[in-house]
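K.L.:
coordinates only, sequence not included:
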């Protein structure tokens, strides 16, 4: 997988952020401070909807 960090990554070495990797039908997410630990993955449309929602400045959608 090809991982990339957010442009909003902060800190001296940029390790206080999440990283994402685009897969054929999903987006994988991992903690940049612990890249060898478990990852999460979401269907691409769900991840895109979440990012769009956050960019709009709306609070996070309810879970469930």
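P.N.:
That came through fine. Small disclaimer: the values here were computed from a predicted structure and weren't measured.
K.L.:
can we go C-alpha only for contacts and neighbour counts from here?
P.N.:
Will do.
K.L.:
okay, residue 2 and residue 28: tell me how far apart.
P.N.:
10 Å (CA to CA, to the nearest Å).
K.L.:
same check on residue 17?
P.N.:
Distance, residue 17 to residue 28, using CA to CA: 14 Å.
K.L.:
residue 7 now?
P.N.:
Distance of residue 7 to residue 28, computed by CA to CA: 17 Å.
K.L.:
here comes the other one, which I'd like you to weigh against the first:
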């Protein structure tokens, strides 16, 4: 696995190292997301799959607890962001 050394922190997170925030690193074909408080847990996806997820969220077509719809259970053997 390639070591990612280009992690970028959200500008909304402030300047302190202790802030909990989302960090992003990119390779030519993938995006890697992690929370600063758990940097060893990394979610890997493609730009197209993440774009699709965000568009669905913006259109409110992704089930949420607030909508009263229970999302289907995730199969750990499959990627949440596979397209």
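P.N.:
Yes, it's here. Everything numeric in this text was worked out from a predicted model, so none of it was measured.
K.L.:
look at residue 2 and residue 28 of the first structure and report which has more neighbours.
P.N.:
residue 28 (18 against 8; other CA atoms under 10 Å).
K.L.:
pretty sure the more buried one belongs to a strand, no?
P.N.:
Yes - per DSSP: H, G, I helix; E, B strand; the rest coil, residue 28 of the first structure lies within a strand segment.
K.L.:
between residue 2 and residue 28 of the first structure, what contacts are shared?
P.N.:
The contact sets of residue 2 of the first structure and residue 28 overlap at 21, 22 (CA atoms under 8 Å, 6 or more residues apart in numbering).
K.L.:
if you go through the second structure in chain order, where are the helices?
P.N.:
Ranges of helices in the second structure, per DSSP state H, are 47-58.
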